[in-house]
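Trainee: pasted the sequence and its predicted model underneath.
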Amino acid sequence: MKGKILVVDDDNIIIRSCKGVLEPMGYDVSGTINPREALDLIRDNNYDLLITDMIMPGIDGFELIKRTKELKPDTTVIAMTGYSIKETIKDTLEYGIMDYLQKPFSPNILADTVDRVTNLARKLKSQLAITEEDDADGTHKIEAVNALIKQYKTVPGSLITVLSKTQEIIGYLPPAIQRLIAKGLRIPVSEVHSVVSFYPCYTMKVRGRHNIRVCIGAACYAKKADSIVQKLCNQLHFDEDNVTDDKKFSYELVRCLGACASAPVIEVDHDTHGTVDPDKITDILKDYN
């Protein structure tokens, strides 16, 4: 079983649709149209994931998520909403929501979102849980972040500094770390998230020690940028997060690196490489070993 999921929506069709998509994928899916019944189910069961509508009679999605976090803090949450996600995100990040499904959503979007969120939640729990069972390196990193927050908690306008130094320590800024920083600096989680989302220097994804950015904009794509991606994947064997097993390299696709005249272009860390021959990728990366 890939995970235990509870779907809450006042529309039974949504619940049946979610079951129809997720159960064949290996998930154990329960559903209810009654948020109060949902709380009883959450109290009596250990769900890996709660998928809930935000607008419901009686208890709305916000209240349901809040009570769920009180009962079972480790429950991961995906919110379903008929409104624009941009209008909703700042209000709901405070509740620990990991992702959103904007109605109407397709079966493929549902499947991809649930798989991605459950995989990420699993990794966050194993990598970032602050317990005595944490490995020494993970504990050291969390302690370093806590010390950093303590150092800057009374310094006005210190968020950028804390985010930058935290990313240097951990390598990325996942939701759990954003909440830790927000709590320590006594600012809204939405403020932290908006800064992380706005500046391209920050990432919410795991990265290797050297990050490779491959441009797939029009000019680069016309000159076989896809061949560069294929060569990278064949030679470095990235995992599902686009990171190598030894955590040495990661890669991401971008729309423009501002060097169209030198297409195809890649960027390794802060170094730009133009007119890249896919067959010479190995030679370029030797300088970063």
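Mentor: Nice, thanks for sending it over. Numbers count the residues shown, from 1 in each chain.

Trainee: when you work out contacts or count neighbours from here on, use the C-alpha atoms and nothing else.
Mentor: OK.

Trainee: what ranges does the stretch 101-250 of the chain have for its helices?
Mentor: Taking DSSP state H, counting those that start in this stretch to define them, one finds helices in the stretch 101-250 of the chain at 107-128, 136-152, 159-170, 175-185, 189-198, 218-222, 225-236.

Trainee: try this one next to it:
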Amino acid sequence: MHFTSCINRPPYEAASGFLQVTSGCSHASCAFCSYFKDTRFNKSPMEEIEADIKEIPDYFGAPERIFLQGADGFAADYDVLMKAAELIHKYVPSVKTIGGYARIDNFRNKTVEQLKNMKAAGFAEPYIGVESGDDNILKMVNKGYDAAFAREQMEKLTAAGMSFIANFLNGLGGACYGLAHAQKTAKIYEGMDISMIEVSSLTLVPKTILYRRREKGEFAEAGEHERLEEMQEFIRCLKNKTVFLSEHISVPFRAKANLPEDKEELINGIQKIMDNLPEEKMQAHRQMAANYF
């Protein structure tokens, strides 16, 4: 099978089969990101995709889900994705759903009707790296879109009945900006069909723009307790019925909670961490986490 870079997937996709439809990242300019920098963005030819689909049973057995590879596999053209789904169901009949990482602008050229067709073909719960709903932050980290555009694309997905997974990148605004970031991101998610919100926390690593800015004194990271206060505010402001997931190594606690039912318990649990875990110990965890990127 063709995998231009190493396989990249969330922990909960460990049982999925993997299929490369794009390689690299269609944007590759986010100021905080170090992934896929060694690979130019490319769309896989249909002949290669079909050949790889035929090999899926040899590598992954009979998976119920396929997780598309590439930083944003949903950047593939609509016709290619639909043909890939047809071939997946032909050669790997065990597959029930197809997911993958996505940028929100992967859906710019896909209509609501097309998204409905994709859902009917098995596409479900793409993992979308929205990161933030704050225009100041989106511009600062060069995400390539603003909050209004992100909201428009999420509304299309919701109108098509395609629920999705979104994330919140805790601490992305830096020191003294966490509460505004939390409030604006929770607001942009309001009313959207988000099946799960996964949180991670900004961890600066060499070769990223934000790392260099910090070294020059142009960017100040949020402290660890400040980040947890931001996390609490984000949870407090969320109005979605969704699952909150914290399992990323960059976050100093593990949690899976149903919202809004578990909201107060989750907020109180984070408070206990803040009350009992010193700033220095959490900073040491942050440094350890940086070694994994």
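Mentor: On my side now, so go ahead. As the structure is a computational prediction, the values presented were derived from the model and not from experiment.

Trainee: list the TM-score for the superposed pair.
Mentor: Scored against TM-score structural alignment, normalised by the length of structure 1, the superposed chains reach a TM-score of 0.31; 151 aligned residues with a CA RMSD of 6.3 Å.

Trainee: which of the helices of the stretch 101-250 of structure 1 is buried the deepest?
Mentor: Mean neighbour count, computed with mean count of other CA atoms under 10 Å, is highest for helix 175-185 among the helices of the stretch 101-250 of structure 1, reaching a mean of 19.

Trainee: quick one on the thing from earlier: can you tell which of the helices of the stretch 101-250 of structure 1 is closest to residue 286 of structure 1?
Mentor: helix 225-236 (12.2 Å; CA to CA).

Trainee: hang on, the earlier thing: in CSV, list the helices of the stretch 101-250 of structure 1 along with distance to residue 286 of structure 1.
Mentor: As requested, the helices of the stretch 101-250 of structure 1 are exported to CSV (distance: least, CA to CA, whole Å):
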stretch, distance to residue 286 of structure 1
helix 107-128, 29
helix 136-152, 27
helix 159-170, 23
helix 175-185, 33
helix 189-198, 31
helix 218-222, 23
helix 225-236, 12
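
Trainee: how much space separates residue 39 of structure 1 from residue 7 of structure 1?
Mentor: Shown here: residue 39 of structure 1 relative to residue 7 of structure 1, a distance of 12 Å by CA to CA, to the nearest Å.

Trainee: looking at those two, which is more packed in?
Mentor: Relative neighbour count places residue 7 above the other of residue 39 of structure 1 and residue 7, with 23 against 16, counting by other CA atoms under 10 Å.

Trainee: on the three-state scheme, that one is what?
Mentor: Under DSSP: H, G, I helix; E, B strand; the rest coil, the three-state class of residue 7 of structure 1 is strand.

Trainee: also residue 275 of structure 2?
Mentor: For residue 275 of structure 2, the secondary-structure state derived from three-state DSSP is helix.

Trainee: so how far is residue 197 of structure 2 from it?
Mentor: Counting by CA to CA - residue 275 of structure 2 and residue 197 of structure 2 are separated by 25 Å.

Trainee: these two: who's more crowded?
Mentor: For residue 275 of structure 2 versus residue 197, neighbours defined as other CA under 10 Å are more numerous around residue 197 (20 against 11).

Trainee: quick check, that one in a strand?
Mentor: Yes: read with three-state DSSP, residue 197 of structure 2 is one of the residues of a strand.

Trainee: what is the neighbour count of the nearest residue to residue 272 of structure 1 once chain neighbours are set aside?
Mentor: Among residues not flanking residue 272 of structure 1 along the chain, residue 266 sits closest, at 6.1 Å (CA to CA, 6 or more residues apart in numbering). Burial of residue 266 of structure 1, expressed as a neighbour count using other CA under 10 Å, amounts to 29.
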